[in-house]
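J.: okay, structure incoming, though there's no sequence with it:
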């Protein structure tokens, strides 16, 4: 009897230890489950928030100095890779959640019900509802409705995405490289360009004979209008005429007579220090005054980022009743200027007034040879040569002018007479001025 009592005591102690260990193990698993739920929720919401940011939201983030804003901008520098990292992590997390949830449910399900059809169906419905709704649908809907707030005001979420991408970056880049290669082989990367080309062809074919080529070009330009950024249309600072703040009134009048512009930026020292905009018509009542203080008629400048879409800028010009803006880069330096006329010309073509000089230096030599100023925008080069505007997108880098394109292809400063080739095009530098291409010749090698 003594032996039986001792045996029972040992068994009871053993069972208690097992139960305690099981309870501790379950607690740890529940904590791990909650951590996985938080990570899955964070990734789903961050993915929806970051990739639903509009151009305006991104412009706002570029003006912020907080680490969270800089992290988002850095992540968007390689969107495909970041997206791939988030998809990989989400897949792994969902698999772990399914396995862990299934295990915990089995732990608290009576053995006689484990293999019941209704029990199995209910268990998987519960797992599906537990993962799909709270961890997939809800955070995505919430984040899309509050994309900027979700991405920027909760920096811990962006930090999580950044750490995941840091861990999975190499794998993601490999996947993106393979996907891009397949896209090039199958032609899916050019789907948008093909659709625009098909639209252009449809305009050419289906419009009647009474429609002039100019009207057809206007219809084509309207389709592409919403995708053009300020950087592609602006006049570079290299070709901007401005007024130094310390200029005397007499010198100002002579400058205006020389440049013949209705609006001019006023700067101190250089164009990175813009003080305002001078509207020359404001000087008319004071033309015959001696030593008139022309600084009193300077108007406040209006700054826009070079990444802004001209469609949005046109609406702002209309609301603010403005015609002139200073374009700034991501560091706040002056990139150039853009006017209402520049935007209108993207739709209806060049607008010439009595003061505009003909661009005699841009000319067509023959069907395969053209000569352009180095400052000519690549969009204008393509239009003149009757090529798609995206012809040089793969080789131009961040450059928007012909001179910049030649520098990008050659990889060095230009020399007069230098010849560089890219694809079906041969570029010859005809004139160089202060380490920049002043004039170049383009020859189409294959037609």
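T.: Sure, I can see it. All figures in this text were calculated on a predicted structure; none of them were measured in a lab.

J.: switch to C-alpha atoms for all contacts and neighbour counts from now on
T.: Noted.

J.: just to be sure, residue 326 is in a strand?
T.: Yes - with DSSP: H, G, I helix; E, B strand; the rest coil as the criterion, residue 326 is part of a strand.

J.: residues near it, how many?
T.: When neighbours are defined as other C-alpha atoms under 10 Å, residue 326 has 25 of them.

J.: repeat that for residue 220.
T.: 19.

J.: that one against residue 202, yeah?
T.: No - if you go by C-alpha atoms under 8 Å, residue 220 and residue 202 don't touch, sitting 10.1 Å apart.

J.: show me whatever sits in contact with both of those two.
T.: Overlap of the contact sets of residue 220 and residue 202 (by C-alpha atoms under 8 Å, 6 or more residues apart in numbering) is empty.

J.: can you pull the contacts of the residue nearest to residue 395 when sequence neighbours are not counted?
T.: Distances taken as C-alpha to C-alpha, 6 or more residues apart in numbering put residue 409 closest to residue 395, at 6.8 Å, once the chain neighbours are dropped. Going by C-alpha under 8 Å, 6+ apart, residue 409 touches 395, 396, 420, 421, 422.

J.: okay, now the one to match up with it:
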């Protein structure tokens, strides 16, 4: 009789463990909005309380599940031992019984059942889960904190039973099994990345902004529109830090059409295009801090029906310009229309070298060469990474080595000779390891790279840790150029800086001289 009771108790414990496993899977699938709907329909606050502290309740469920599962194994084993006097035979029979129970549970799959019917299961077991959590007192909280210390980031970042990381994993698996197309999976991942991207990462830098001075006439600003290809240009007074408004191509074109047709308003009646300045047609400027998240700012632009904004830094100065197209490109990728001049960010050269744009994002550079640069938060671009590692303003031929990848300043542009392109290649040891080359192939590769360095007037590097190479003469020249750059910047002002970075800089500078 006692063996039968023990067996029934073991089966009961196994059933409770299965129910707890089903509840855990259901709450892992439950979202916060679904929990609020359940609480509103049934008048129960248990689900919401569970979601307020998801980690302790998860720990409590796991503890109770293991307790009942262990109790089921022990009870079944003892029951079989009471029936059979032979210990070895009892152990074999108990193992077969437990194996059969495992097969049944694997077939029914409580966790799969909980995920498939997570709303019903969550509503039915919410009070049970809440009671089991309270029964353990502070134990789940203590265990959660210990787990957070052992594996940092598993406590505070875990805001709900169904988190972003699990959803990303589902998307990746769906893409691997062809449930989702690769393009669709990348689109979903881009939407998640959008919430962690700041406006600073997608804006057009201040040095690349195309602006127009106050007092410019309609023909002058129309010429700037046609030469630059832009449809919205900031109006500045002296420098990019003093922006008075934003002028739109449609406003200028419409006003010129009205002047030709003689249908202008009383404000412009009797005047010509040469007597109307950009100050009279400019609109108000929308400002945004560079630290704002792209996802939030995108929603604001949609509500305000605005397509462009000026980005300001923490000191109130102009950091750059951002458009609605820049934000959308973070989701769908680069958008190029009929008037855009698309320049290659990566140019493959012979001998395994690449010519990279200095404006390339550090993350893209790290992905290109399979590097771990997660700690490089101080710079956003490849040019900035080169200057930071070098420790001074780079000039043509300035060279550094970062984790087995050599960077050399290649092309300069503008009157201040800023780096526009960077040559990048892997050192012979790293390239050989990645390409499967043997040690006998390394000297030949190294000799070939040394020859390239001698032709470029640089000294061949020796294998070793991350270094910044260059002669003393190059260092003095770099310092002299940096000082000269600062003096030029003080004399020329910010307007010449933006003119120099205009895609049609030569024509634009000629136009600026004519305006003066």
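T.: Looks like it came in fine. The shown structure was predicted, so the numbers you read here are calculated from the model rather than taken from an experiment.

J.: corresponding residue for the residue nearest to residue 395 of the first structure in the second structure?
T.: Residue pairing (TM-score structural alignment): residue 409 of the first structure is matched to residue 389 of the second structure.

J.: gap between that match and residue 72 of the second structure?
T.: Separation of residue 389 of the second structure from residue 72 of the second structure (C-alpha to C-alpha, to the nearest Å): 62 Å.

J.: ditto for residue 122 of the second structure
T.: Residue 122 of the second structure sits 24 Å away from residue 72 of the second structure, going by C-alpha to C-alpha.

J.: of those two, who's got more company?
T.: residue 122 (28 against 24).

J.: please narrow the contacts of residue 409 of the first structure to those residing in strands.
T.: Counting by DSSP state E, the contacts of residue 409 of the first structure place 420, 421, 422 in strands.

J.: mind checking which of these are buried?
T.: Neighbour-count burial (16 or more other C-alpha atoms under 10 Å) applied to those gives residue 420.

J.: wait, which of the ones in strands among the contacts of residue 409 of the first structure is closest to residue 74 of the first structure?
T.: residue 422 (30.5 Å; C-alpha to C-alpha).

J.: the closest one maps to what in the second structure?
T.: In the second structure, the residue matched to residue 422 of the first structure (TM-score structural alignment) is residue 402.

J.: with residue 439 of the first structure instead?
T.: Checking TM-score structural alignment: residue 439 of the first structure goes with residue 421.

J.: is it fair to say that match lies in a strand?
T.: Yes - assignment of residue 421 of the second structure by three-state DSSP places it within a strand.

J.: what's the local residue count around it?
T.: Residue 421 of the second structure is flanked by 23 other residues according to other C-alpha under 10 Å.

J.: tell me who's in contact with it.
T.: Contacts of residue 421 of the second structure (C-alpha under 8 Å, 6+ apart): 355, 356, 357, 358, 409, 410, 411, 412.

J.: my guess is residue 226 of the first structure meets residue 311, correct?
T.: Yes - using C-alpha under 8 Å, residue 226 of the first structure is in contact with residue 311, at 5.4 Å.

J.: all strands for the stretch 251-400 of the first structure, in order.
T.: Along the stretch 251-400 of the first structure, counting by DSSP state E, counting those that start in this stretch, strands occupy 263-268, 270-279, 303-305, 324-328, 334-339, 363-364, 369-373.

J.: for whatever helix or strand residue 73 of the first structure lives in, buried residues please.
T.: Using DSSP states H and E, residue 73 of the first structure maps to helix 67-75. Going by neighbour count (16+ other C-alpha under 10 Å), the buried part of helix 67-75 of the first structure is 68, 69, 70, 71, 72, 73, 75.
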